[in-house]
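1. Fold the following.
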Amino acid sequence: MAIRQNTFGQKNGQDITRYTLTNDKGFQVSCLDYGCIITEILTPDQNGLLENVVLGFDTWEEYGSNPHYFGAVVGRFAGRIQEGAFTIEGTDYQLARNSNGQHLHGGPGGFHSVVWKAEAIETENESIIEFTHFSPDGEEGFPGNLTMTVRYVVKHDENQLAISYFAKSDKTTLLNITNHSYFNLSGDFKRTILDHQLTIPSNHYAELNGDMLPTGNLILAEEDRLFDFRNGSTLREGVDSQHPQIKLVGGGYDHPFLLDKEAQPVIELKDLESGRGLRVETTEPAVVLYTANHIGGPYSFKSVAAQNQLGLCLETQGMPDSVHHPHFPSAILRAQETFESRTVYKFT
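-> From the prediction side, this is the model:
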């Protein structure tokens, strides 16, 4: 087991470092101290072939803008907030309106775009990269001096990545954080994710309006077959459909699903051709399924041209715009309380 590190680039004269964690089976995770970006995850297929299963770039310059948040930790608030405005404890706050008049993913100066302090830690059974960031009161409009810690943990004998989040603020604030990796289990992006099989233990998904915000309506999965992933289904039928919610978000999924906590939720993704599987366990109340509906562009991932549906995000988090929907799980972090969250990605 080893942790390697090398200089990946520079931002405003500050070195960007890449860390690579490799376990005893050859499973490998590479990440940056810029945005806590996961650049690569190498995991074996059914024949033991190690290939990359997350979209990422080879050079710092390609990450310079990163408009689609590839591999990054996003916050303080993952998802959208209506008009970037909210009220907490009688005080009104205004955030950046960086997505068609709405606030998205913490704003342009959010967690995805800062250099985090990083420490490499080796224990008897694990390799850990611990990232920390101090977000001052008023950063991107959010209240409170917030101290944020993110830990990436790879076990020596298991092909899994565990991500733990810890935070504390001196003022009551909003906090909703996730990792924005795009998974493709085919290996080195040989195929799109349309024929991946996905299982989400969710009885309800959130209906969206034309601004990509939840309307507040939670729709029963059993009443909408294309949003019912409880027993596993491929993504192709939904993406190819004319379902109004799927057309609304650009021909795919970009929807929050409330997880069934009583079922001890495990999200499962499978690519039958490669034999790879991914099991996602989380303490979060929801997952946003995003099928990369808008990532096609004049760039490539290694030698593979970017195209829509080349990956999918499973953003374990709270509900978007929850501050405006009291029946959603709350994303309010009270002053001096400790926020903790954990998501584990197990590759099979």
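
2. all contacts plus neighbour counts: C-alpha atoms, from now on.
-> Noted.

3. From residue 11, how far out is the residue lying farthest from the centre of the chain?
-> Using Cα atoms, centre = their mean, the residue of the chain lying farthest from its centre is residue 90. It sits 31.1 Å away. To residue 11, residue 90 is 39 Å away according to Cα to Cα, to the nearest Å.

4. tell me the contacts of the residue farthest from the centre of the chain?
-> With Cα atoms under 8 Å, 6 or more residues apart in numbering as the criterion, no residue contacts residue 90.

5. and if you look at residue 312?
-> Taking Cα under 8 Å, 6+ apart as the criterion, residue 312 is in contact with 181-184, 193, 289-292.

6. if we go to 7 Å?
-> For residue 312, the contacting residues are 182-184, 193, 290-292, by Cα atoms under 7 Å, 6 or more residues apart in numbering.

7. Going by neighbour count, list what's buried in stretch 318-331.
-> 318-324, 328-331 (16 or more other Cα atoms under 10 Å).

8. Same list (those residues) but as TSV, adding distance to residue 119.
-> What follows is those, written out as TSV (distance: Cα to Cα, whole Å):
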residue	distance to residue 119
318	27
319	31
320	31
321	33
322	33
323	34
324	37
328	36
329	33
330	31
331	28
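
9. Of all pairs in those, which one is the farthest apart?
-> 318 and 324 (13.0 Å; Cα to Cα).

10. For the residue lying closest to residue 160 once chain neighbours are set aside, pull up the helix or strand it's in.
-> With Cα to Cα, 6 or more residues apart in numbering as the criterion, residue 160 has its nearest non-adjacent residue at 4.3 Å, and that residue is residue 346. Under the criterion of DSSP states H and E, residue 346 resides in strand 338-347.

11. what packs against that strand?
-> Under the contact definition 3 or more Cα pairs under 7 Å, 6 or more residues apart in numbering; DSSP states H and E, strand 338-347 sits against strand 160-169, strand 276-282.

12. can you do 10 Å?
-> If you count contacts as 3 or more Cα pairs under 10 Å, 6 or more residues apart in numbering; DSSP states H and E, strand 338-347 packs onto strand 38-44, strand 146-155, strand 160-169, strand 178-179, strand 266-271, strand 276-282, strand 312-317.

13. Tell me which other helices or strands the third one touches.
-> Meaning strand 160-169. Using 3+ Cα pairs under 10 Å, 6+ apart, strand 160-169 sits against strand 28-32, strand 38-44, strand 126-135, strand 146-155, strand 178-179, strand 276-282, strand 332-333, strand 338-347.

14. Proceed likewise with the subsequent sequence, for comparison:
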Amino acid sequence: MNVIKRLLVVPVVLGMAFTAVNCKNDTKKDETAVVEEMPEASITKSDFGMFQDSIPVAKYALVNANGMQVDIITYGGIITSLKAPSKDSTFQDVVLGFDSLDKYVEGSPYFGAIIGRYGNRIAKGTFELEGQTYQLPVNDGENSLHGGTAGFDKVVWNAEEVKDGDNVGLKLTYLSPDGDMGYPGNLETTVTYTLQADNTLMVKYEATTDKPTVVNLTQHSYFNLSGDFDKTILDTEVMINADQYLPVDAGLIPTGELRPVAGTPFDFNTPKKIGTEINAEDDQLKKGLGYDHCWILNGNGGEMTLAATALDPESGRFMEIMTTEPAIQFYTGNFLDGTLTQKDGEGTYAYRSGFCLETQHYPDSPNQADFPSTVLKPGEKYETTTSFKFSVRE
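-> The predicted structure is shown next:
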């Protein structure tokens, strides 16, 4: 377990001067306190391996003046590590992931990745747009999940460092060609991560196309705010600002109904532990094997709105999520099974050892006319923003 504890170091330098006057020793003590200055925000680049034996992958460490650090690799735009403070000022990594490129390539459950072109599921991997039917790769039963077999999580992005005063960031760009994973149009995509001075990680998504297409981008970090990946996330207290959610069928495709959360295990308007009702006798929980559903956010008209919060009571780590998106997918690590090795190589990621809160549009929107549209046309610009703010609650 990687633990970093920041200490304010105050070394004291004592200067002693001795003078003999009338056979007495007059000792004068000069004390000067030297306080270590807090470091400036910084970006550090390093190598993270070679993709397909020929494409270099870089890692960028974004560090703010408080000591919060976010590591991002150009493969998949993946957040490999995020060190946030606890109430005793201990910085620990709070996102699941791997310590080598090979492990991400060999079989990652989307740990920390940028998801696209379409986050979440599209029924039977097909949709119709302007009279033409498009077939996508099927990689989740009979459905297409997270952009198909080689979505944005499995490509190498171009990277540009961004620094603005106390804020440091990484601008990632990728051109998804016409027909990529079955989607129409050349899609120019930009995702910018910015670590701010107040311990907020901003994620801004932008895209343009030369043909009508569908787009739904998101970020797929698995969080464990305890900083101890051997623990489950069942004691984490979660709030989701939503009065409705989308019930799903056996394939986890929304039925089209917008169901009230009141009186159900899906009501998180008041913070409660993830484990409180996760094993309740509920048909929807059985279909998801726990929570793996989309909540419809309250009062979101495209402005930054509070979507969710999460608190680890023991460490005091508190995360607030704001977004311009209309919905959020809450997933509780139901398919983690202990077969994936932790970053330190000493343990595995067990059942429900991480949770995801993925801001997005609704799943299967291209096939459901009553859902908000995810169509992007030439001349338009796709723009959404989500922020993750980390603080401490006593």
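
15. Superposed, how do the two chains score by TM?
-> Superposed pair, TM-score by TM-score structural alignment, normalised by the length of structure 1: 0.97. Supporting alignment: 345 aligned residues with a Cα RMSD of 1.2 Å.

16. one step back: tabulate the helices and strands packed on strand 338-347 of structure 1 (TSV), appending distance to residue 79 of structure 1.
-> What follows is these, written out as TSV (distance: least, Cα to Cα, whole Å):
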stretch	distance to residue 79 of structure 1
strand 38-44	19
strand 146-155	18
strand 160-169	17
strand 178-179	9
strand 266-271	20
strand 276-282	18
strand 312-317	9
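
17. Which of those strands sits closest to residue 26 of structure 1?
-> strand 38-44 (7.6 Å).

18. The helix or strand just after the closest one aligns to what range in structure 2?
-> Moving toward the C-terminus from strand 38-44 of structure 1, the next helix or strand (DSSP H and E) is strand 50-52. Matched against structure 2 by TM-score structural alignment, strand 50-52 of structure 1 falls on residues 91-93.

19. after superposition, how close is that stretch to structure 1?
-> Compared with structure 1 after fitting, stretch 91-93 of structure 2 has a mean deviation of 0.4 Å; criterion: mean Cα distance after the TM-score superposition for structure 1.

20. wait, doesn't residue 376 of structure 2 sit right on residue 206?
-> No: counting by Cα atoms under 10 Å, residue 376 of structure 2 sits too far from residue 206 to count as a contact (11.2 Å).

21. For structure 2, which segments count as helices?
-> Ranges of helices in structure 2, per DSSP state H, are 101-107, 283-288.

22. ok, and for the shortest one, which residues are buried?
-> Looking back up the chat, that one is helix 283-288 of structure 2. Neighbour counts over helix 283-288 of structure 2 (16+ other Cα under 10 Å) mark 284-285, 287-288 as buried.

23. So which other helices or strands are in contact with that helix?
-> Applying 3+ Cα pairs under 10 Å, 6+ apart, one finds that helix 283-288 of structure 2 makes contact with strand 292-297.

24. In structure 1, which residues correspond to the strand it packs on?
-> Strand 292-297 of structure 2 maps onto residues 254-259 of structure 1, going by TM-score structural alignment.

25. Off-centre distance for that stretch?
-> How far stretch 254-259 of structure 1 lies from its chain's middle: 13 Å, per Cα atoms, centre = their mean, to the nearest Å.

26. Kindly report the same for stretch 56-75 of structure 2.
-> 13 Å.

27. residue range for that stretch in structure 1?
-> Residues 15-34 of structure 1 are matched to stretch 56-75 of structure 2 when aligned by TM-score structural alignment.

28. and that stretch, which residues are buried?
-> Within stretch 15-34 of structure 1, judged by 16+ other Cα under 10 Å, the buried ones are 16-23, 26-34.

29. quick one on the thing from earlier: which of residue 376 and residue 206 of structure 2 has more residues huddled nearby?
-> residue 376 (21 against 16; other Cα atoms under 10 Å).

30. Now which residue in structure 1 aligns to that one?
-> By TM-score structural alignment, residue 376 of structure 2 lines up with residue 333.

31. Same question for residue 242 of structure 2.
-> Superposed on structure 1 with TM-score structural alignment, residue 242 of structure 2 falls opposite residue 202.

32. which residues touch its match?
-> By Cα atoms under 10 Å, 6 or more residues apart in numbering, residue 202 of structure 1 lies in contact with 220-221, 227-230, 256-261, 263, 265, 267, 286-287.

33. what's the nearest residue to it if we skip its chain neighbours?
-> Per Cα to Cα, 6+ apart, closest to residue 202 of structure 1 is residue 259, 4.6 Å.

34. Which position in structure 2 pairs with residue 232 of structure 1?
-> Residue 232 of structure 1 maps onto residue 271 in structure 2, by TM-score structural alignment.

35. Check residue 123 of structure 1 too.
-> Matched to structure 2 by TM-score structural alignment, residue 123 of structure 1 sits across from residue 164.

36. again with residue 70 of structure 1
-> Match for residue 70 of structure 1 (TM-score structural alignment): residue 111.

37. count of neighbours near that match?
-> Look at residue 111 of structure 2: counted by other Cα under 10 Å, it has 24 neighbours.

38. do you know how far it is from residue 153 of structure 2?
-> Remark: distance between residue 111 of structure 2 and residue 153 of structure 2 (Cα to Cα) = 9 Å.

39. sorry, back to before: looking at it, the match of residue 70 of structure 1 is touching residue 105, isn't it?
-> No: counting by Cα under 10 Å, residue 111 of structure 2 does not reach residue 105; the two are 11.0 Å apart.

40. what do those two both touch?
-> Joint contacts of residue 111 of structure 2 and residue 105 (Cα under 10 Å, 6+ apart) are 76, 153.

41. picking that back up, under the alignment, what does the residue farthest from the centre of structure 1 map to in structure 2?
-> The alignment partner of residue 90 of structure 1 in structure 2, by TM-score structural alignment, is residue 131.
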